[in-house]
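Okay, structure incoming, though there's no sequence with it:
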């Protein structure tokens, strides 16, 4: 066979390609991952000749900062090794509120020397009145290629809420319960309430809320500072609130530009002479496809359930009275549902000892198909 020039070229290209692939594999196996605790120094360098990064502290506390301007300080970074230390990156867990950086050229630190890292906290990027973020310094220190500095700050508040949350304590099922708190603007830039709801999105409306709110702006004579807005927010628990402990997020939507809404909670314990349980370890029913869910009402004395209904017609209901002390309510998705996620609630009354207690169980249905259920 006669060897032509193109055969030689093809063979050379194949050999070069094989060599490059082999070299790449060697490089990959020799390159440590970010998760490794340290790197070996170059073969011609001992550990004594390698750079070594050090900080005075791993926690920086700014204390209380102004709510309308950034706060800044510097932190010394030391090189206690024998080689040139190079800071290759400073990564923040919250770049919009906490950053660290070196002035140009200051990220290269000779042996035995130090440099100042600038640390800035911007209250405009902080939700609420407290921040704790991290700055991770990456360097060529083979012993410790990255160190973490925790940065903490408290923001001077624009308003205060007194008390901090709605605490209903223990209350009997069906008994009206109301609690109030005061929202008070405490700076010369007034903060006004736009809405109070159980939803973090102000544009959304609470559907059949278990807690409703009344907001009243107090007249100037009743305020701590007459020229600063002050509101009384009153929360009322619905008679349909289920028995047991509850803790529900409450969102106060304001015109404050730095952050909104402000989150607080309403909490308490509802005492009932009976118990309502679900066959799922959740506070509401989740029905997937054609699967059903069970609500059980049980008392130590005779109890009955009446007026059982689906709030929006998404759920089909079947009642089964086990005994005078217990009733089961089987719930399943309606056969006519279209594919998608549907919200509903099962409403019913519990009658016991001559009293009637309204109950409401939220239901989420995940409909996968529209074929009729096979009841055979």
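Done, it's in. Computed from a predicted model, the values in this text were never measured in an experiment.

Please count neighbours and contacts with C-alpha atoms only from this point.
Noted.

residue ranges for the helices of the stretch 201-350 of the chain, please.
Per DSSP state H, counting those that start in this stretch, the stretch 201-350 of the chain carries no helices over any range.

now do the same end-to-end measure for stretch 347-364.
End-to-end distance of stretch 347-364 (C-alpha to C-alpha, to the nearest Å): 14 Å.

Buried ones in it, by neighbour count?
By neighbour count on 16 or more other C-alpha atoms under 10 Å, the buried set for stretch 347-364 is 347-352, 357-361, 363-364.

Spit out the contact partners of the nearest residue to residue 188 once chain neighbours are set aside.
The shortest distance from residue 188 to any non-neighbouring residue, by C-alpha to C-alpha, 6 or more residues apart in numbering, is to residue 228 (7.3 Å). Listed by C-alpha atoms under 8 Å, 6 or more residues apart in numbering, the contact partners of residue 228 are 184-188, 190.

where exactly do the strands run in the stretch 51-200 of the chain?
Secondary structure of the stretch 51-200 of the chain (DSSP state E, counting those that start in this stretch): strands at 53-55, 59-65, 71-79, 85-92, 98-101, 108-109, 114-121, 130-139, 146-155, 159-162, 166-172, 178-185, 193-197.

Just send the ones you listed back as a markdown table, with mean neighbour count too.
Shown next, in a markdown table, are those (neighbours: other C-alpha atoms under 10 Å):
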| stretch | mean neighbour count |
| --- | --- |
| strand 53-55 | 19 |
| strand 59-65 | 15 |
| strand 71-79 | 17 |
| strand 85-92 | 18 |
| strand 98-101 | 23 |
| strand 108-109 | 20 |
| strand 114-121 | 19 |
| strand 130-139 | 19 |
| strand 146-155 | 19 |
| strand 159-162 | 15 |
| strand 166-172 | 17 |
| strand 178-185 | 20 |
| strand 193-197 | 19 |
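
Next up, a structure to set beside the first:
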């Protein structure tokens, strides 16, 4: 029997999963298996999600910092984004204090409505050839202040 567990979202934490196995053994028709253990982080991405929020029509931007960890060194060789992404992005390499890192800047020049998208960071490491940074946009129509009407005249 082979068990595969999706560890996405568990980096740097302990994963706990429970599975039910149905058998043809009349004495043990069901067996519960528990799997747990630490999930190693491949990279440090902060924040993991870039949230763009504000008034519609006003350019807005956000950023994430990506750092390579000693255990899994990598370089980012190219970037792509969700098809028809409504945002632009740029990746800038940063070598601060001997740490390899990148700054991902995301901008929406004319934000409207709500959307989700993803920037894909393609690495040269076979363990994780692709990292993802999600982008959420949520923009509101600016409400103009309403003119107050004068109170009715008193008789």
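All right, it came through fine. The structure displayed is predicted, hence computed values, not measured ones.

now, which of the buried residues of stretch 347-364 of the first structure lie within strands?
Members of these lying in strands (criterion: DSSP state E): 347-352, 357-361, 363-364.

Can you pick out the most distant pair from these?
In those, two members sit farther apart than any others by C-alpha to C-alpha. They are 352 and 364, at 28.5 Å.

so what corresponds to residue 86 of the second structure in the first structure?
In the first structure, the residue equivalent to residue 86 of the second structure is residue 210, according to TM-score structural alignment.

and the gap between the aligned residue in the first structure for residue 62 of the second structure and residue 166 of the first structure?
With TM-score structural alignment as the criterion, the equivalent of residue 62 of the second structure in the first structure is residue 179. Look at residue 179 of the first structure and residue 166 of the first structure: by C-alpha to C-alpha, they are 6 Å apart.

where does residue 88 of the first structure sit relative to residue 136 of the first structure, distance-wise?
In terms of C-alpha to C-alpha, residue 88 of the first structure sits 11 Å off from residue 136 of the first structure.

neighbours of residue 104 of the second structure, just the number please.
A count of neighbours around residue 104 of the second structure, defined by other C-alpha atoms under 10 Å, yields 20.

Quick check, it in contact with residue 65.
Yes. Using C-alpha atoms under 8 Å, residue 104 of the second structure is in contact with residue 65, at 6.3 Å.

before we move on, back to that, if you skip the residues just before and after it, what's nearest to the match of residue 86 of the second structure?
residue 238 (4.9 Å).

Check residue 104 of the second structure too.
Nearest non-adjacent residue to residue 104 of the second structure, counting by C-alpha to C-alpha, 6+ apart: residue 91, 4.6 Å away.

what's the answer for residue 138 of the second structure, then?
In space, residue 138 of the second structure is closest to residue 114, 4.4 Å off (C-alpha to C-alpha, 6+ apart).

who touches that neighbour in this structure?
Shown in contact with residue 114 of the second structure (C-alpha under 8 Å, 6+ apart): 136-139.

again, but for residue 60 of the second structure
Residues near residue 60 of the second structure by C-alpha under 8 Å, 6+ apart: 52-54, 107-109, 111.

any idea how far residue 30 of the second structure is from residue 18 of the second structure?
13 Å.

er, residue 60 of the second structure actually
Going from residue 60 of the second structure to residue 18 of the second structure by C-alpha to C-alpha gives 43 Å.

Ok, residue 104 of the second structure next?
Note on residue 104 of the second structure: its distance to residue 18 of the second structure, by C-alpha to C-alpha, is 37 Å.

quick revisit: using a markdown table, please lay out the ones in strands among the buried residues of stretch 347-364 of the first structure together with distance to residue 261 of the first structure.
Shown next, in a markdown table, are those (distance: C-alpha to C-alpha, whole Å):
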| residue | distance to residue 261 of the first structure |
| --- | --- |
| 347 | 31 |
| 348 | 34 |
| 349 | 35 |
| 350 | 37 |
| 351 | 40 |
| 352 | 41 |
| 357 | 34 |
| 358 | 32 |
| 359 | 30 |
| 360 | 28 |
| 361 | 27 |
| 363 | 27 |
| 364 | 26 |
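
Give me the neighbour count for residue 128 of the second structure.
13.

again but with residue 223 of the first structure, I slipped
By other C-alpha under 10 Å, 16 other residues sit near residue 223 of the first structure.

ok, now residue 93 of the second structure?
15.

residues touching the residue lying closest to it once chain neighbours are set aside, list them.
For residue 93 of the second structure, ignoring the flanking residues on the chain, the nearest one in space by C-alpha to C-alpha, 6+ apart is residue 102 at 4.3 Å. Residues in contact with residue 102 of the second structure (C-alpha under 8 Å, 6+ apart) are 65-67, 91-94.
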